[in-house]
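> What follows is a predicted structure for the sequence shown.
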Amino acid sequence: MSHRSDTERQSGIARKMLSYNKRQWTENVTGKVIATVCAALLIVVVLSITYFIASKGLSTFFVNGVSITEFLTQIKWDPEGEPAIYGVFPFILGSFLVTTLAALIAAPLGIGAAIFMVELFPNFGKKVLKPVIELLVGIPSVVYGYVGLTLLVPFIREQFDVLGFSLLAGGLVLALMILPTITSVAADSIAAVPQDLRNASLALGATRWQTIWNVVLHSSLPGCLTAIVLGMARAFGEALAVQMVIGNTTKLPGSLLDPISTLTSGITLNMGNTIQGTPYNNALWSMALLLLLMSFVFIMILRIIGRKGLVNK
């Protein structure tokens, strides 16, 4: 009887193990199928968006006969003139200038705040500074633009006796917008540096600041560069906040206090006033294609920075 009961017990255990393996196999297959479908859907969406924008943007050159060289280098934008002139160089220059200015302002502030959070006062950084930064991330861009419009633009107008709508105003607003992104990513990169490196540097007689400057920042350099590039990518594609404070003129700026225009502001201001399929409308889609290509460039830069070879160096 005991032998029979042992046999039945073993067969019961075997059935349970078999049923568990079947369930596990089903769950694995289901998970793989769902993940594959999601990945394929994401690829299809990206390719569809790229194809749609490219088909619209390239019509300017292959259907309307606009020269690519003149389109990129011409400094005059007059799509409704006779003849029409489609020069987007002022928009391209404005986008790069305002993005660069924002990065130059936000990068040292963001990395400095990350060092403060992780290295100097970690408890205060986690309890106070990090929630504040997360709060800044959640603020809509229109709020930044409205604050810049009501506070920053009048301040620049009073202090420098100019219009107020300027490259400087756009750069400051964008710097405030991308500051949380740079700070968060840089803080994560600095926190990932092994504590043994800090201890070894201090044991060799280096001061705390020498350790931060020569060891921590050097080890986290790829992550800090990634943070800056991510911030610049967001700044380059921002439309509403910049549009509210830069003046939106197609003239080339002569100083930080002159008004400018960007690719995003040019598209948002003019797209609703054009007819689908006209050369004017196609030119705006070409500007959107330039923005998409710049997004790809930023992604490529991030991939290059994140390569293991660069990190090891």
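Received it, and whenever you're ready, just let me know what you need. Numbering: from 1, shown residues only.

> When you work out contacts or count neighbours from here on, use the C-alpha atoms and nothing else.
Noted.

> roughly how far apart are I92 and P222?
Distance, I92 to P222, using Cα to Cα, to the nearest Å: 27 Å.

> same check, this time on A200
Distance from A200 to P222, by Cα to Cα: 21 Å.

> ok, the two, which is more surrounded?
P222 (23 against 13; other Cα atoms under 10 Å).

> give the contact list for V98.
167-168, 170-171, 174 (Cα atoms under 8 Å, 6 or more residues apart in numbering).

> Those residues, buried ones only, as a PyMOL selection?
A single PyMOL command is used to select the members of the contacts of V98 judged buried by 16 or more other Cα atoms under 10 Å:
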select buried, resi 167+168+170+171+174
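
> In helices only, show me the contacts of V98.
Among the contacts of V98, the members found in helices (DSSP state H) are 167-168, 170-171, 174.

> Now render the residues you listed as TSV, adding distance to F61.
As requested, the ones in helices among the contacts of V98 are arranged in TSV below (distance: Cα to Cα, whole Å):
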residue	distance to F61
L167	30
L168	34
G170	31
G171	32
L174	32
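
> and here's the other structure:
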Amino acid sequence: MKQKLRPLELLMNLVFFLCGFIAVVFVLFISIYLIISGLPAIKEIGLVEFLFGTKWASTASEPSFGILPFILTSIYGTAGAIVLGVPVGFMTAVFLAKVAPPKLAATVRTAVDLLAGIPSVVYGLIGMMVLVPAVRVAFNLPDGASLFCAIIVLAIMILPSIISVSETALKAVPKEYEEASLALGATHIETVFRVSVPAASSGIAASIVLGIGRAIGEAMAVIMVAGNVANMPTLFSSVRFLTTAVASEMSYASGLQRQALFSIALVLFLFIMLINVILNTLLKRKKG
């Protein structure tokens, strides 16, 4: 029987190896393509002027290609979404995994799954039709499309990733840990936050990384609620993210403008990689 299973095991090992190899090849291909496509514009414009220039006028008679407003907008927007979304998502995951009755948890979990399945353009449409006018009236603004609206929409969009992964991590904590804590006299809530949550910290951190990736990489919803104007970011001004800068101009770009858009994509790619490296390093230090 073992001899019959061995060829099947070898075949499955080969399949798994090929799948992993293909994933690595895709990442390398994307990296190399962005580097080759993005470096020429950076060399022609100048690295300092490109990264720290405050004016983007790619179609002007004397074009400017400063992307500092896009970088700061993406940083502020992502940070704001994480500040709003992570506490809500984390507490919801704790509620579903450790507190809620099974029937209520199943209902809330279904709603979270539906939230994850809503297309980005629907988030953007609802934000444009409901949130933007509400912000305009509430804060007496000439135009409600702003960084504030983008932060709220992104915070809602990252909730499903944070909730689902965090809940799974919390449920994977061995029951023996919690039983030992309860036996020592800790209350249920103390056990959840002092035993279960630390034990599931790597999974919770992974959910935050997924949320950051979703927030940074979102374009369609953001372009509909942020105003898509290349301003230096303030909370209630129309702004443009790195992703929306590429999406809004790529269809008609050519020459240096097109190369500059690939350079923006390269900066975005490196930005995401840097965040992943930093978070993974912090997690390894915590484990050590």
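Yep, it's here. Please read these numbers as outputs of a predicted model, since none were measured by experiment.

> Now do the buried residues in stretch 245-254 of structure 2.
245-246, 253.

> same thing with stretch 245-253 of structure 1?
Neighbour-count burial for stretch 245-253 of structure 1 [16+ other Cα under 10 Å]: 245-253.

> now those as CSV including distance to I75 of structure 1 and secondary structure?
Putting the buried residues of stretch 245-253 of structure 1 into CSV (distance: Cα to Cα, whole Å; DSSP: H, G, I helix; E, B strand; the rest coil) gives the following:
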residue, distance to I75 of structure 1, secondary structure
V245, 22, coil
I246, 18, coil
G247, 17, strand
N248, 15, coil
T249, 12, coil
T250, 8, coil
K251, 8, coil
L252, 8, coil
P253, 12, coil
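
> What's G237 of structure 1 aligned with over in structure 2?
Alignment note (TM-score structural alignment): G237 of structure 1 maps to G217 of structure 2.

> burial count for its match?
G217 of structure 2: 19 neighbours (other Cα under 10 Å).

> same question, S31 of structure 2
Using other Cα under 10 Å: S31 of structure 2 sits among 15 other residues.

> residues contacting the residue nearest to T243 of structure 2 when sequence neighbours are not counted?
Nearest residue to T243 of structure 2, sequence neighbours excluded (Cα to Cα, 6 or more residues apart in numbering): A219, at 5.3 Å. Applying Cα under 8 Å, 6+ apart to A219 of structure 2 gives the contacts 241, 243-244, 247.

> now with 10 Å?
120-121, 124, 240-248 (Cα atoms under 10 Å, 6 or more residues apart in numbering).

> distance of it from L242 of structure 2?
9 Å.

> same deal with F50 of structure 2?
13 Å.

> Also F70 of structure 2?
Counting by Cα to Cα, the separation of F70 of structure 2 from L242 of structure 2 is 5 Å.

> hey, what's in contact with both of these two?
With Cα under 10 Å, 6+ apart, F70 of structure 2 and L242 have common neighbours 264, 268.

> ok so, going back, as a markdown table, the buried residues of stretch 245-253 of structure 1 with distance to L41 of structure 1 would be great.
Listed next are the buried residues of stretch 245-253 of structure 1 as a markdown table, based on distance: Cα to Cα, whole Å:
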| residue | distance to L41 of structure 1 |
| --- | --- |
| V245 | 38 |
| I246 | 38 |
| G247 | 40 |
| N248 | 38 |
| T249 | 40 |
| T250 | 39 |
| K251 | 42 |
| L252 | 42 |
| P253 | 43 |
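
> need the strands for structure 1, in chain order.
Ranges of strands in structure 1, per DSSP state E, are 77-78, 85-86.

> The last one: average distance to aligned residues in structure 2?
Which is strand 85-86 of structure 1. In this overlay with structure 2, the average offset of strand 85-86 of structure 1 from its partner residues is 1.3 Å by mean Cα distance after the TM-score superposition for structure 1.

> what do you get for the first one?
Average distance between strand 77-78 of structure 1 and its aligned residues in structure 2, after superposition and using mean Cα distance after the TM-score superposition for structure 1, equals 1.2 Å.

> residue range for that strand in structure 2?
Counting by TM-score structural alignment, strand 77-78 of structure 1 corresponds to 56-57 in structure 2.

> Give me the contact list for stretch 124-140 of structure 1.
113-119, 121-123, 144, 176-181, 183-184, 187, 241.

> Give me the buried subset of these.
For these, buried by 16+ other Cα under 10 Å: 113-119, 122, 144, 176-181, 183-184, 187, 241.

> out of the contacts of A219 of structure 2, which are inside helices?
Assignment to helices by DSSP H places the following of these there: 120-121, 124, 242-248.

> For V142 of structure 1, give its distance to L149 of structure 1.
10 Å.

> okay, and the common contacts of the two?
With Cα under 10 Å, 6+ apart, V142 of structure 1 and L149 have common neighbours 241-244.

> roughly how far out does stretch 147-154 of structure 2 sit from the chain middle?
Distance of stretch 147-154 of structure 2 from its chain centroid, counting by Cα atoms, centre = their mean, to the nearest Å, is 13 Å.

> what does stretch 130-141 of structure 1 give?
15 Å.

> Where in structure 2 does it fall?
Aligned by TM-score structural alignment, stretch 130-141 of structure 1 falls on residues 109-120 of structure 2.

> Likewise for stretch 182-189 of structure 1?
Against structure 2, stretch 182-189 of structure 1 falls on residues 162-169 (TM-score structural alignment).

> the helices in the stretch 201-313 of structure 1, which residues?
208-211, 217-219, 221-237, 240-243, 263-270, 279-305, 308-312 (DSSP state H, counting those that start in this stretch).

> could you dump those helices to TSV with distance to D78 of structure 1?
Formatted as TSV, the helices of the stretch 201-313 of structure 1 follow (distance: least, Cα to Cα, whole Å):
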stretch	distance to D78 of structure 1
helix 208-211	55
helix 217-219	48
helix 221-237	23
helix 240-243	19
helix 263-270	12
helix 279-305	9
helix 308-312	45
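
> End to end on stretch 246-259 of structure 1, go ahead and measure it.
5 Å.

> Could I get the contacting residues of I208 of structure 2?
82, 85-86, 89-90, 158-159, 161-163, 165-166, 202, 214, 279.

> Please pull up the equivalent of it in structure 1.
I208 of structure 2 maps onto I228 in structure 1, by TM-score structural alignment.

> Tell me the spacing between that match and L221 of structure 1.
For I228 of structure 1, the distance to L221 of structure 1 - Cα to Cα - is 11 Å.

> And for M287 of structure 1?
As defined by Cα to Cα, M287 of structure 1 lies at a distance of 33 Å from L221 of structure 1.

> from what I can see G112 of structure 1 touches A187, true?
Yes. Using Cα atoms under 10 Å, G112 of structure 1 is in contact with A187, at 9.4 Å.
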